[in-house]
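Asks: sequence first, predicted coordinates after that:
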Amino acid sequence: MNDTSTQGWLRPSEQSFYRRATDLTAWVRREMNWKLTDFLSPREFQIVESVARRDGCLAVGYGGAAASERLRAYVMPDDWQPQKEDFNITLLQAQTLEGELSHGAVLGSILGTGIDRRKIGDIEVREQSAIVAVCQDIVPFLQTHWVQAGRHAISLTVTLDDAFVGPQYDDELVSLASLRIDALIGACCHWSRTKAKEAVERGDVSLNFTEVSNADEPVGTGDIVSVRHFGRIRIHETIGESKKGRLRIKVGILKSNH
């Protein structure tokens, strides 16, 4: 991959991150040393991995569980095999004695303490508790300042990695006329194209955790589409075309608990 060819697979909104990834691999090659990132979205990790491969480096990711979506990446000048503990990830369990927690309340309350989103990995909610993967360096701060999620007071404990399984998607095959975000949402949510388009225009849809406003936004393998009050859709691969020319797409669907 060279700078010219990236124009074919990078979105305009990703150019800034691509430049940061290029600067990262340049530092690794110059210093002949490894570099550990904060948590990356799946698309960001894909970009880092591609740039590292182009520049003769290696990128390895881990997010606290085998199925984690958000990963910290080690970018390395040679084939060093980091262990789980090398990624400096701590799993915190938030517990409340009243009501149920939601993903939005947990994430919102952490961000409300002033913590950067990049310091937070996946969040797994289990009714009155939630497990959150975080960068190890922010644990003391959260233990002091993160005391509430939504309307509920919480207690925090450090938990073991076998308590955290990561997002569990249900695989499905869908048929699309084109790889547009509104077509994907319509097929996966069982909505009309009009309803899907309205959801995008209303600001209820994000692509790789960034809000989108164009219903005709193209999507592809590895993309994650989040739809408010529905959940997340992850595009695994294009299987092929039907006799009528429609695309057969393998996706994963993760329903929201709101």
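Replies: Thanks, I have the structure now. Numbers count the residues shown, from 1 in each chain.
Asks: make it CA atoms for all contacts and neighbour counts henceforth
Replies: OK.
Asks: for the stretch 101-250 of the chain, just list every one of the strands.
Replies: 120-126, 129-135, 148-149, 152-153, 155-159, 170-176, 205-207, 210-211, 224-227, 231-241, 247-255 (DSSP state E, counting those that start in this stretch).
Asks: second one coming, line it up with the first:
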Amino acid sequence: MGRVGVDGEQRLLLRRAEELVERAERSGRAVSRHFYTPAEQELIAGAFRGRTPLTLEFDGGYEGAERRMLLLYEQGEIRPEPPLTAVAIEFPARAAVPAHRDYLGSLMGLNLKRETIGDILACPQSPGIVFAADAVCGVLYEELREIGRTPVTARPARLEEIVVPEPDGILKRATVASLRLDSVAAEGFGLSRTRMAALIAAGGLQLNFRPCESPSREVGEGDVFSVRGRGRVVLTHVGGNSKKGRTFVELTCFLR
């Protein structure tokens, strides 16, 4: 499957996804056994939606998950369940609370592939929650003994323990000269339009989790702008025009 602007790693990703599609077309349903990043989900959805009569969905174990597994099934078929488990990570009440990077570092220290680990809910109190592919849960239960320097134990989570932290985004209302990418993103990240245009042209911004080097690209509601080291901004609403012809927008900013 040749695609303009798709590198070798992405071609491999699409080839594996195509094999999954073919399997689902033969048997009526199929699921991936690992998690995809938001960028990978965008790539797969763009490549296969409209090309197959199958229903194509992603599921990460809870509403709003970022890292998710691919589900494919025919109309009329029962929706398959993703092969994942919510794993509770218990730690002592007075121990140092592990951060997200501590979880990830310790999990990778077990020689697990990143694609086998979904979202990590690093809660301020025990237990934290790790969504993991079923195939690696045994490793977590048997071998995970520390997160950073905090002693832990891993077990299957109970439903009531899966508490999704409220997003800490800040709502910002503004007016922009146009719905160009550089204009809207500059407002969200608090940069000048000139500086944002240069950042975009240099490949420093992702639009909907994929690289975009066109400052003049028109954006719309639901688009997500990400800048490494700065966070991300979501264009949540586009309103009407002001008396001066500028466009009202609402942005939800998750800045670092």
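Replies: Perfect, I can see it now. Just so it is clear, the model here is predicted, and its values are computed rather than measured.
Asks: tm score of chain vs chain?
Replies: After superposition, the two chains reach a TM-score of 0.70 (TM-score structural alignment, normalised by the length of the second structure), with 243 aligned residues with a Cα RMSD of 4.1 Å.
Asks: now distance to Phe141 of the first structure too, for the strands of the stretch 101-250 of the first structure, in JSON lines please.
Replies: Formatted as JSON lines, the strands of the stretch 101-250 of the first structure follow (distance: least, Cα to Cα, whole Å):
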{"stretch": "strand 120-126", "distance to Phe141 of the first structure": "13"}
{"stretch": "strand 129-135", "distance to Phe141 of the first structure": "11"}
{"stretch": "strand 148-149", "distance to Phe141 of the first structure": "14"}
{"stretch": "strand 152-153", "distance to Phe141 of the first structure": "17"}
{"stretch": "strand 155-159", "distance to Phe141 of the first structure": "12"}
{"stretch": "strand 170-176", "distance to Phe141 of the first structure": "36"}
{"stretch": "strand 205-207", "distance to Phe141 of the first structure": "29"}
{"stretch": "strand 210-211", "distance to Phe141 of the first structure": "27"}
{"stretch": "strand 224-227", "distance to Phe141 of the first structure": "29"}
{"stretch": "strand 231-241", "distance to Phe141 of the first structure": "30"}
{"stretch": "strand 247-255", "distance to Phe141 of the first structure": "31"}
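Asks: quick check, central residue of the first structure?
Replies: Ser41 (3.6 Å; Cα atoms, centre = their mean).
Asks: and that residue, what's its match in the second structure?
Replies: Using TM-score structural alignment, the partner of Ser41 of the first structure in the second structure is Thr37.
Asks: wait, what's in contact with its match?
Replies: 66-68 (Cα atoms under 8 Å, 6 or more residues apart in numbering).
Asks: do the same with Arg232 of the second structure
Replies: Arg232 of the second structure touches 224-226, 253-255, counting by Cα under 8 Å, 6+ apart.
Asks: ok, of the contacts of Thr37 of the second structure, which come out buried?
Replies: 66-68 (16 or more other Cα atoms under 10 Å).
Asks: Val176 of the second structure: which of those is nearest?
Replies: Glu66 (28.8 Å; Cα to Cα).
Asks: with adjacent residues omitted, what lies nearest to that closest one?
Replies: Leaving out its chain neighbours, the residue that sits closest to Glu66 of the second structure by Cα to Cα, 6 or more residues apart in numbering is Pro38, at 6.1 Å.
Asks: shouldn't that neighbour be in contact with Leu70?
Replies: No - between Pro38 of the second structure and Leu70 there is no contact under Cα atoms under 8 Å: 11.6 Å.
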